[in-house]
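Engineer: Mind folding the following:
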Amino acid sequence: MTDFRLTAQHTDGDLALAHVAGQLDIDTAPHLRTQALDLIEQGHRHLILDLQAVTFCDSSGFNALVGIFRCAKAADGTLVLAAVPDRLQRMLNLTGLSALLPAHPTAAHALTAHTPSQNTATA
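Structural biologist: Below you'll find the model as predicted:
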């Protein structure tokens, strides 16, 4: 397996911030999805993924993010991205998914922007 890590750094009620590091590819995307869904199943239905340390993301990694988004939404939650690498941000913009997956420049900014009323109002 190529280099990959997901580390939950902050959990507060229904919110979790997880740092993702390494490559998101065909080998690691299932692990990203499984670990993120575990956080959602533990009650952290609002998930912030800090992607600052992601070094590569192919279509498998992209599809894992879409799957995580769908599962968070099914749990009446949200998926927010932070520090999205330029190449991945371009993929999100080209596919129109940037409208569904809000991105913040840093994890700290995403945490500050998180408010319960804001998350329950979006659908």
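
Engineer: Please make it C-alpha for all contacts and neighbour counts, starting now.
Structural biologist: Will do.

Engineer: Count the neighbours of the closest residue to Ala103 other than its chain neighbours for me.
Structural biologist: In space, and not counting its chain neighbours, Ala103 is closest to Leu81: 4.6 Å by C-alpha to C-alpha, 6 or more residues apart in numbering. Leu81 sits with 24 neighbouring residues when counted by other C-alpha atoms under 10 Å.

Engineer: Leu81 contacts Ile48, doesn't it?
Structural biologist: Yes - look at Leu81 against Ile48 with C-alpha atoms under 8 Å: they come within range, at 5.6 Å.

Engineer: Now do the one helix or strand Phe69 maps to: distance to the chain's middle.
Structural biologist: Here Phe69, judged by DSSP states H and E, is contained in helix 59-74. Distance of helix 59-74 from its chain centroid, counting by C-alpha atoms, centre = their mean, to the nearest Å, is 8 Å.

Engineer: To compare against the first, here's the next sequence to fold:
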Amino acid sequence: MESFFSGCCVIKATFIDPVPRRFLTVGRTYQVIEINGDWLRVVNDAGEPILYEMALFRLLDQAIPGTWHDDCDQTGFYAGPAEFAEPGLYEDYFDGVPETVEKFEAYRRREGWPPRVVVSNATH
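Structural biologist: Below is the predicted model of the structure:
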């Protein structure tokens, strides 16, 4: 059975929710790097791969890139780059595990995405 998201192109989505969200710009198009049930992982304005509710976006592409791994089971639909399909990868990324951070950064460079923005939590 062919899924709603089948094919071989890059997936992009436009943020459409009118409620301001940190590191998302209304009307801006973002690179989708994972579909997990009703959630999309997008590279936000700070360059971070964050999960957001799919309802906040309008999908511009509905085809799964040929290099992605996809799966559908009792827990729902999952699709993302094959090299990121390992459990705990994003937890390791946010924990700063060097090998995982480099794996993501290499993918970012290969895809031509802008570098991550280091954001200070300090307020002035």
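
Engineer: Superposed, what's their TM-score?
Structural biologist: Here the TM-score for the pair of chains, by TM-score structural alignment, normalised by the length of the first structure, is 0.26; 61 aligned residues with a C-alpha RMSD of 5.0 Å.

Engineer: still on that earlier bit, overlap in contacts, Leu81 and Ile48 of the first structure.
Structural biologist: Shared contacts of Leu81 of the first structure and Ile48 (C-alpha atoms under 8 Å, 6 or more residues apart in numbering): Ala110.

Engineer: Show me what the top helix by length along the second structure packs onto, helices and strands only.
Structural biologist: Longest helix in the second structure, counting residues (DSSP state H): helix 98-111. Contacts defined by 3 or more C-alpha pairs under 8 Å, 6 or more residues apart in numbering; DSSP states H and E place helix 98-111 of the second structure against helix 89-94.

Engineer: The longest strand seen in the first structure - contacts with which helices or strands?
Structural biologist: Longest strand of the first structure, by residue count under DSSP state E: strand 46-57. In terms of contacts (3+ C-alpha pairs under 8 Å, 6+ apart), strand 46-57 of the first structure is packed against strand 15-24, helix 29-41, strand 78-82, helix 107-113.

Engineer: Throw these into JSON lines and include distance to Gln52 of the first structure, thanks.
Structural biologist: Below are those laid out as JSON lines (distance: least, C-alpha to C-alpha, whole Å):
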{"stretch": "strand 15-24", "distance to Gln52 of the first structure": "7"}
{"stretch": "helix 29-41", "distance to Gln52 of the first structure": "15"}
{"stretch": "strand 78-82", "distance to Gln52 of the first structure": "7"}
{"stretch": "helix 107-113", "distance to Gln52 of the first structure": "9"}
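
Engineer: Let me know which of those is tucked in deepest.
Structural biologist: Neighbour counts (mean count of other C-alpha atoms under 10 Å) averaged over each of those peak at strand 78-82, with a mean of 23.

Engineer: now that strand: how far from the chain's centre is it?
Structural biologist: 5 Å.

Engineer: coming back round to it: check which residues of the helix holding Phe69 of the first structure are buried.
Structural biologist: 60-66, 68-69, 71-73 (16 or more other C-alpha atoms under 10 Å).

Engineer: Could you report the distance from Thr112 of the first structure to Thr78 of the first structure?
Structural biologist: Relative to Thr78 of the first structure, Thr112 of the first structure is positioned 15 Å away (C-alpha to C-alpha, to the nearest Å).

Engineer: go on, Gln23 of the first structure?
Structural biologist: 23 Å.

Engineer: Can you point out the buried residues in the longest helix of the second structure?
Structural biologist: For helix 98-111 of the second structure, by 16+ other C-alpha under 10 Å, it's 100-101, 104-105, 108.

Engineer: Asp71 of the second structure belongs to a strand, doesn't it?
Structural biologist: Yes - with DSSP: H, G, I helix; E, B strand; the rest coil as the criterion, Asp71 of the second structure is located in a strand.
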